[in-house]
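Asker: kindly generate the corresponding structure for this input.
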Amino acid sequence: MAVSCVILPLSVMSVLLGFSVVLILVGSASAAKFDELFQPGWAFDHFIYEGELLKLKLDNYSGAGFASKSKYMFGKVTVQIKLVEGDSAGTVTAFYMSSDGPTHDEFDFEFLGNTTGEPYVVQTNVYVNGVGNREQRLNLWFDPTTDFHSYSLLWNQRQVVFLVDETPIRVHANMEKQGIPFPKDQPMGVYSSIWNADDWATQGGRVKTDWSHAPFIASYQGFEINACECPASVAAADNARKCSSSGEKRYWWDEPTLSELSMHQSHQLLWVRANHMIYDYCTDTARFPATPVECLHHHH
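Answerer: Predicted structure coming up:
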C-alpha cells in the first residue's frame, strides 16, 4: 500500500450508487474511534477521554488540538461536535482540512464563542494556493452547545461543500474554466482545535474571554473519514491521479450526482443564506471594492 492512495472505507457505496465499484479496499469502518484516525497535536494534558467521547479543554494555560494520522485527497470527512456551553466569548473551536506549506489549500469551520444567550457564529473560509480572505458567517438554526451535531466537508474535483447535519451551508465550485484556481492537487490533513482568540472572535474582539468560566470544553464523537488516503511517500501529482476515477476504477465522489448540489440541497442552501447568513465576503465592498472574481460566477 505504500505506493498508492487507498480508500477508507467501502461503506455501502455500491448499494447507494447502484453500480459495481472497483476499489482498493482497506479494512476500516466508516465511523471509527478517535485513535484509529487521529492523534493529539498539542497540549496532550488538555485531552479528556470518556469512552467513545473526546473532550478538548481550553484554560488560561493552553488550548488543544488534534490531527489526522494520514492525508487525503477527495472524499468526505465528518465529526460530531458539542460546542462550549454557557459563556464561550473569546474562544474559537475549529474543524478544518489543510495541506502543508505557504501555498496550502484549506477548508475551515470556525465556531466563534459568544456571551450567554447569543447565537453561536460559524465562520467558514476557503484557501486556495495560500490565498484565503473568503469568509462567510452565519448563525446556526439550533443551539450547538446542548447536543452533538455533525459537521462535514465534501470535496471532489467539482466542488467543496460545507455541511451541517447534512444541510449544505456553503459551496465552493470549480471555476477553472473562468481562470480561477481550484484545490485539487494537494493532499490535506484533517484537524480540530480549541483556542483563545479574544482579540477578534467575539464582536470583533470587544468581548474578552472570562477565565473565571474556564475550563471551556468542546466535546467530540462520530469521527468519519470516507476519503482517498495519500501516503506521504507518493508525489502529489501521483496521488491526484490515483484518487481520480479512470476506466473501470470508479470512486463515489466522482459520480455525476455529486458534481453539483441536488435540487433539494440547492433549496436548503438558499434557505440558509436567506435566513442565517450574517456576513459574506462577496458583498463586502469595503474590503473588496472590486467584487472577487469567483463571486461573479457562483450561482446563489
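Asker: contacts and neighbour counts: CA atoms only from here.
Answerer: Fine.
Asker: Pro40 is in what secondary structure piece?
Answerer: The secondary structure element spanning Pro40 is strand 38-42 (assigned by DSSP states H and E).
Asker: show me where the chain has helices.
Answerer: Under the criterion DSSP state H, the chain contains helices at 13-17, 34-37, 236-242, 263-276, 293-297.
Asker: what's in contact with the longest one?
Answerer: For helix 263-276, the external contacting residues (C-alpha atoms under 8 Å, 6 or more residues apart in numbering) are Leu138, Asn139, Leu140, Trp141, Thr167, Pro168, Ile169, Arg170, His300.
Asker: so what's the third one up against?
Answerer: Counting by C-alpha under 8 Å, 6+ apart, Leu140 makes contact with Pro119, Tyr120, Val121, Val122, His276.
Asker: and the last one, how far is that from Trp141?
Answerer: So that's His276. 7 Å (C-alpha to C-alpha, to the nearest Å).
Asker: ok, the first one next?
Answerer: If you measure Pro119 against Trp141 using C-alpha to C-alpha, the figure is 9 Å.
Asker: any idea which residue of this structure is furthest from its center?
Answerer: Distance to the chain centre peaks in the chain at Ser212, reaching 30.7 Å (criterion: C-alpha atoms, centre = their mean).
Asker: returning to that earlier point: most neighbours, which of the contacts of helix 263-276?
Answerer: Taking other C-alpha atoms under 10 Å to define a neighbour, the member of the contacts of helix 263-276 with the most is Ile169, carrying 26 neighbours.
Asker: I have a second one here; can you model it like the first so I can compare?
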Amino acid sequence: MASCSCSSFSCTRGPSVLLVCLLATAAFMVANAGNFNQDIDITWGDGRAKILNDGQLLTLTLDKASGSGFQSKNEYLFGKIDMQLKLVSGNSAGTVTAYYLSSQGTNHDEIDFEFLGNLTGEPYILHTNVFSQGKGNREQQFHLWFDPTADFHTYSILWNPQRIIFSVDGRPIREFKNSESIGVPYPKSQAMRIYSSLWNADDWATRGGLVKTDWTHAPFTATYQNFNADACVWSSGASSCSSQSTTSASANNAAWLSQELDSTDLERMKWVQNNYMIYNYCMDIKRFPQGLPSECAIASIS
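Answerer: Here you go, the predicted model:
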C-alpha cells in the first residue's frame, strides 16, 4: 500500500490513496450519543434556546422579538450526522427551522436541511441545498410522508469524499455526487460546524412570502434530541482522522466513509422523489436558460 499522511487530508498519491488511508483509520471516529451540554453551544436568542433533561433535550423558540440558534462545539471534515427533530406545530407559516452544516467565509461550503412552515393543516416544505466554494442554487424540495410536528423524526446527512446523502428516518431522499471530474466543485476541504436556528422568514418562506407569520400563535418551538456525529473532528488545522490511530481500526466502523446507495436504497429514494418531491433544480429549464448545471447530467434525477 502506498503511504500517506491523512492528518490534513492532503495525500500526494491522490484521492484513491486518501480513501484507503481513511478507511484504515477507524479509531478517529467520534460517536456523540446526544448530550447537548457536551456537544452544543447556544449562540443566540437571549434565553430562547434551552438545554433540558441533563442535556438530552434542546428547544429553540421564536417570538416576535427574536428567534434562537445553536452550533456544534466541534468542526467536522466528513461524517455521518443524525438529529431527531419535532417541528413547530399548528400554524407555523412564516417560520423556518434550519439544520445544516457550514464552513465560514465568502467561498464557504454548506449542506442544508430547512423546514419551511405552513398554515395549520398544510404540509411543511423540506428544503435541501448544497453549497461548494460559495456556490449554491442546488435546491431540491419535498413534502414529507408524515406529520413532522407530531413526533420526533431523524434527519441525517452523510458526507464523504464521494457523495452527500440526505436521509429521513433512514430513507435516502437525495444524493449529491462528487462531480469534480466534470468541473463541479465539491465540499471536501473546508471543515464545517453543525448549525440550527428557528427564525422568522415570512418575506419568503411560505408561498413566496404571501402568507405572513401570525404572532398570535407565538411563541413557536422546535425540539431536538438524540444528536449523533460519527465524524472526523477538525481542530487546530488538523483532523482526528490520523494514520497513527490504527490499533483499533475496524472497516465496519468506518463504513460511512465509502458508503453509497445500493439498489434497495435507490428504489427507496426513487419512491420519495416520485411521490413527494415538489422542486428539483435539475428540472428547472426556465431557471437555467443557458443549460442545466453540469452535475445534473449525472444526478440520480436529471
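Asker: what's the neighbour count on Ser258 of structure 2?
Answerer: As a burial measure, the neighbour count of Ser258 of structure 2 was computed by other C-alpha under 10 Å and equals 16.
Asker: go ahead and confirm it touches Asn160.
Answerer: Yes: judged on C-alpha atoms under 8 Å, Ser258 of structure 2 makes contact with Asn160 at a distance of 6.9 Å.
Asker: which of the contacts of helix 263-276 of structure 1 fall within strands?
Answerer: Leu138, Asn139, Thr167, Pro168, Ile169, Arg170 (DSSP state E).
Asker: what's near enough to touch the last one?
Answerer: Spelled out, that is Arg170 of structure 1. For Arg170 of structure 1, the contacting residues are Val161, Phe162, Leu163, Leu269, taking C-alpha under 8 Å, 6+ apart as the criterion.
Asker: and the strands in the stretch 201-300 of structure 1, which stretches?
Answerer: Counting by DSSP state E, counting those that start in this stretch, the stretch 201-300 of structure 1 forms strands over residues 216-230, 277-280, given from the N-terminal end onward.
Asker: structure 2: matching residues for stretch 31-38 of structure 1?
Answerer: With the alignment judged by TM-score structural alignment, the segment of structure 2 matched to stretch 31-38 of structure 1 spans residues 33-40.
Asker: residues in contact with the matching stretch?
Answerer: 32, 51, 54-58, 70-74, 225-229.
Asker: out of those residues, which are buried?
Answerer: Buried subset of the contacts of stretch 33-40 of structure 2 (neighbour count, 16 or more other C-alpha atoms under 10 Å): 32, 51, 55-58, 70-74, 225-229.
Asker: nearest to Ala201 of structure 2, out of those residues: which one, please.
Answerer: Phe70 (17.7 Å; C-alpha to C-alpha).
Asker: what are the neighbouring residues in contact with the counterpart of the closest one in structure 1?
Answerer: Aligned by TM-score structural alignment, Phe70 of structure 2 pairs with Phe66 of structure 1. Phe66 of structure 1 makes contact with Phe38, Gln39, Pro40, Gly41, Trp42, Tyr191, Ser192, Ser193, according to C-alpha under 8 Å, 6+ apart.
Asker: tally of neighbours for the closest residue to Pro292 of structure 1 other than its chain neighbours?
Answerer: On the basis of C-alpha to C-alpha, 6 or more residues apart in numbering, the spatially nearest residue to Pro292 of structure 1 that is not a chain neighbour turns out to be Cys282, at 6.5 Å. Using other C-alpha under 10 Å, the number of residues around Cys282 of structure 1 comes to 19.
Asker: the alignment partner in structure 2 of Ala218 of structure 1 and Phe36 of structure 2, how far apart?
Answerer: With the correspondence set by TM-score structural alignment, Ala218 of structure 1 lines up against Ala222 in structure 2. Counting by C-alpha to C-alpha, the gap from Ala222 of structure 2 to Phe36 of structure 2 is 15 Å.
Asker: check Thr95 of structure 2 too.
Answerer: Separation of Thr95 of structure 2 from Phe36 of structure 2 (C-alpha to C-alpha) stands at 23 Å.
Asker: what residues does the aligned partner of Thr103 of structure 1 in structure 2 make contact with?
Answerer: Alignment note (TM-score structural alignment): Thr103 of structure 1 maps to Asn107 of structure 2. Residues in contact with Asn107 of structure 2, defined by C-alpha under 8 Å, 6+ apart, are Ser132, Gln133, Gly134, Lys135.
Asker: against Ser132 of structure 2, how distant is Asn107 of structure 2?
Answerer: In this view, Asn107 of structure 2 and Ser132 of structure 2 are 7 Å apart by C-alpha to C-alpha.
Asker: spatially nearest residue to Lys177 of structure 2 (excluding sequence neighbours)?
Answerer: If the residues on either side of it in the chain are set aside, Lys177 of structure 2 comes closest to Arg163, at 4.2 Å by C-alpha to C-alpha, 6+ apart.
Asker: now which residue in structure 1 aligns to the one you found?
Answerer: Alignment note: Arg163 of structure 2 maps to Gln159 in structure 1; criterion TM-score structural alignment.
Asker: its match and His172 touch, don't they?
Answerer: Yes: in terms of C-alpha under 8 Å, Gln159 of structure 1 counts as a neighbour of His172; the distance is 5.6 Å.
Asker: re earlier: wait, the residue nearest to Lys177 of structure 2 touches Pro187, no?
Answerer: No: using C-alpha under 8 Å, Arg163 of structure 2 is not in contact with Pro187, being 9.4 Å away.
Asker: okay, these two: which has more neighbours?
Answerer: Relative neighbour count places Pro187 above the other of Arg163 of structure 2 and Pro187, with 27 against 21, counting by other C-alpha under 10 Å.
Asker: what's the match for the more buried one in structure 1?
Answerer: Residue mapping for Pro187 of structure 2 onto structure 1 gives Pro183, with TM-score structural alignment as the criterion.
Asker: cool, Gln140 of structure 2 as well?
Answerer: Gln140 of structure 2 is assigned Gln136 in structure 1 as its aligned equivalent, the criterion being TM-score structural alignment.
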